[in-house]
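Student: Fold the following.
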Amino acid sequence: MRTFAYHRAASVDDAVAAVSADPETLYLAGGTNLVDLMKLGVRRPRVLVDISHLPLNHLTHHADGGAVIGATATNAVVAGDPLIRRNFPVLSESILAGASGQLRNSATMAGNLLQKTRCAYFQDVSKPCNKRAPGSGCPAGTGAHRDLGILGVSSSCIATQPSDMAVALSVLDATVHLRNATTERAVALQDFYVPPGNTPDRDTVVEHGELITEISLPALPAGAVTRYHKVRDRWSYAFAVVSVGAAVVLDDDGRIEQARIAWGGVAPRPWRASIAEAELRHHKPSRQLLERALRAELRHATPLPQNAFKVDLVREVTAALLTDLVRTAEDRKVTR
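Tutor: As a prediction, this is how the structure comes out:
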């Protein structure tokens, strides 16, 4: 790790000004991903601006069932919050499926969203990688790509976004709030991540100097049931091979009024399965319907030899999860 300077921000304004003024300056909060990348030589900031102590760790619940979560609220605090567990179980489950208890105690909400891919070529500075060094090439296509993407990838990059939490936030239609030196803006989670295209070095819409201040969650529809399921190579401390976050709402006739499906481990961003969602809407749930809807979504997949198994895996895991959610929603209607 090369020498760097450290600045403890006196305020949010001070932090934004310090980072905006220098392209080699980065924000530091939990540091659970950034510091690792610095040790590997992937990230080489000249200055780190510490924001961990600033008043950005709030967690506020609204009377309508919505919530606002501060950027530096830790993953552990959010996952363990009683109202998050009750109102947004998919979020709590996704956080608890990631990392270890020790890491969750340090990792922040904003940092989780911004974490970098775990593609081995990105993390190895001796190898070419378009995400790390634009124009150098992507050896993953003909090299090791078993854990990489099958949807939304490009010839420049097939890396996946590793956040479990981001998948849940996609299901919840979350909004990310950003602030720079002069303005604030809100970005829907679905628009937060940038497709690789010809610029895979850019992961999100966040401009240099912009600071994530909070994440807002609208209330879920009445009767919604949600869940997160992760398939990984070992029980703990492993990133998703594939993961699924979903929410289901049934109408009074037992038809699917609303289905939200997001996938992790398959794309450069949480993949919202909008084609499948549209196929399911207003229909009586059945295994045949689920299969047809999920196959329609996966028709756009572009797997490579080592990760082609993900197409069948994510379809089967999603169908099983949706079946369970429908059954739970039906049971709740009966007991009301």
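
Student: drop to CA atoms for contacts and neighbour counts, all remaining ones
Tutor: OK.

Student: Mind listing what's buried along stretch 9-17?
Tutor: Judged by neighbour count (16 or more other Cα atoms under 10 Å), stretch 9-17 contains these buried residues: 9, 12, 14, 15, 16, 17.

Student: what's the answer for stretch 269-287, then?
Tutor: So for stretch 269-287, counting by 16+ other Cα under 10 Å, buried means 269-273, 276-277, 279-283, 285.

Student: same thing with stretch 74-88?
Tutor: Across stretch 74-88, burial judged by 16+ other Cα under 10 Å covers 74, 75, 76, 77, 78, 79, 83, 84, 87, 88.

Student: so of the buried residues of stretch 9-17, which ones are in helices?
Tutor: 12, 14, 15, 16, 17 (DSSP state H).

Student: Could you count how many residues lie near residue 97?
Tutor: 22 (other Cα atoms under 10 Å).

Student: actually residue 4, not the one I typed
Tutor: Per other Cα under 10 Å, the neighbour tally for residue 4 reads 11.

Student: Proceed likewise with the subsequent sequence, for comparison:
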Amino acid sequence: MMTFSYHRAESVGDAIAAVSRDPNARFIAGGTNLVDLMKYDVERPGRLVDITRLPLKGFEQTGGGGLKIGALVPNSDLAYHPSIERDYPLLASAILAGASAQLRNAATTGGNLLQRTRCYYFYDVATPCNKREPGSGCSAMTGVNRIHAILGASDACIATHPSDMCVALAALGATVHVAGPDGERTIAFEDFHRLPGDEPQKDNTLAHGEMVTAVELPAPRFGANHSYLKLRDRLSYAFALVSVAAAIEMDGDVVGEARVALGGVAHKPWRDPKAEGLLKGQIPSSSAFAAVADSLLSGAEGHGANDFKIELAHRAIVRALGQAAAATPQVQSSKTVN
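Tutor: Below is the predicted model:
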């Protein structure tokens, strides 16, 4: 039986201090991922620090016209918040594409950023996994790897990041607010998650004792021309094989700026500004979108059972950009792709 101590934090400082002084301590809020990992014996924290009562559940307009979202805002509240539905519909759509209504009620904004891979071998403590036990090997390399990475992988790990929300946040250019033993800092979203390299056990760039306090969105853009397309084995309650957050800002008849982020294909949400820049000044067309897809996937590599993901991702990018350009975003409740 797993034993652990429990502490309910009374303030952000109290929570940080409680985790910082114990290398085996973990923050817990919604618990929708950590509790599962504890049940599977993947994670064995010696101390849980409960942050659910901290004042991190609010929304705040920023001086630059953006929106600051508290780390403890439930995913469901975020998706249906009037400001998100009106100004950041891409984010609302991505959240509603993920998990189930019950899980979205419990899962938090900060926790969504910190959720860990759903790789089968990571969850199976009887098999080698460099993410779970560094140096033991990667079973997925020659095993069942249908859901695994085609971009940014390494010889040590081919796991993927599971979030839908994070794919939209990457496309929108969000910023993560963090507090820790050394004070507060902000992290550009593109720098928050890591590629596996030779340290796949590290999912992000947080130091021990640091906690996410908020996510900040820049001033609204892409409200009209956007789409979140998620392709998976079944319509609901399944992680993406490939997902695409596409956002376009039109300048008359041509593209002024484009953003494309991919999910289900790498250890982090995948963006390439160089590829996005290929659309600038272009009249929206399938051929222009295909050029972006070619660039985004130029380094893609399958591992056998997931080879199909390369073509699937290419088609998804073209389709999502077409939806965004036409201002006909994918409807998450629809059983068919627009």
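
Student: Looking at the buried residues of stretch 9-17 of the first structure, which one is closest to residue 306 of the first structure?
Tutor: Residue 306 of the first structure has its nearest neighbour among the buried residues of stretch 9-17 of the first structure in residue 16, at 42.8 Å by Cα to Cα.

Student: residue ranges for the strands of the stretch 151-300 of the second structure, please.
Tutor: For the stretch 151-300 of the second structure, the strands defined by DSSP state E, counting those that start in this stretch cover 175-180, 183-188, 211-217, 226-231, 242-251, 254-263, 270-271.

Student: which outside residues touch the second one?
Tutor: Residues lying outside strand 183-188 of the second structure but in contact with it, judged by Cα atoms under 8 Å, 6 or more residues apart in numbering, are 173, 174, 175, 176, 177, 178, 179.

Student: Would you mind finding the most buried of the strands of the stretch 151-300 of the second structure?
Tutor: Among the strands of the stretch 151-300 of the second structure, ranked by average contacts under mean count of other Cα atoms under 10 Å, first place goes to strand 226-231 (a mean of 29).

Student: contacting residues for residue 46 of the second structure?
Tutor: With contact set as Cα under 8 Å, 6+ apart, residue 46 of the second structure has these partners: 3, 4, 5, 24, 25.

Student: ok, for it, nearest residue in space, not its chain neighbours?
Tutor: Nearest non-adjacent residue to residue 46 of the second structure, counting by Cα to Cα, 6 or more residues apart in numbering: residue 4, 4.5 Å away.

Student: Contacts only, for that neighbour.
Tutor: 45, 46, 47, 48.

Student: ok, so what distance separates it from residue 47 of the second structure?
Tutor: 5 Å (Cα to Cα, to the nearest Å).

Student: export the contacts of strand 183-188 of the second structure to a markdown table and tack on distance to residue 57 of the second structure?
Tutor: Listed next are the contacts of strand 183-188 of the second structure as a markdown table, based on distance: Cα to Cα, whole Å:
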| residue | distance to residue 57 of the second structure |
| --- | --- |
| 173 | 21 |
| 174 | 18 |
| 175 | 17 |
| 176 | 15 |
| 177 | 14 |
| 178 | 15 |
| 179 | 16 |
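
Student: Tell me the one among the buried residues of stretch 9-17 of the first structure nearest to residue 131 of the first structure.
Tutor: residue 16 (25.1 Å).

Student: I'd say the closest one and residue 210 touch.
Tutor: Yes - assessed by Cα atoms under 8 Å, residue 16 of the first structure is found in contact with residue 210 at 6.8 Å.

Student: intersection of neighbour lists for these two?
Tutor: What both residue 16 of the first structure and residue 210 touch, as defined by Cα under 8 Å, 6+ apart, is the set 180, 181.

Student: what separates stretch 106-115 of the first structure from the chain centre, distance-wise?
Tutor: 10 Å (Cα atoms, centre = their mean, to the nearest Å).

Student: and what of stretch 140-157 of the second structure?
Tutor: With Cα atoms, centre = their mean, you get 18 Å for stretch 140-157 of the second structure.

Student: Other residues contacting it?
Tutor: 119, 121, 130-131, 137-138, 158-160, 195-200, 241, 264-267, 297, 299-307, 309-310.

Student: that older thread, show me just the buried residues among the contacts of residue 4 of the second structure.
Tutor: Going by neighbour count (16+ other Cα under 10 Å), the contacts of residue 4 of the second structure have 45, 47, 48 buried.

Student: would CSV of the residues you listed with secondary structure and distance to residue 65 of the second structure be doable?
Tutor: Output for those, formatted as CSV (DSSP: H, G, I helix; E, B strand; the rest coil; distance: Cα to Cα, whole Å):
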residue, secondary structure, distance to residue 65 of the second structure
45, coil, 40
47, strand, 39
48, strand, 36
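
Student: Just give me the closest of those to residue 32 of the second structure.
Tutor: The closest of those to residue 32 of the second structure turns out to be residue 48 (Cα to Cα; 14.1 Å).
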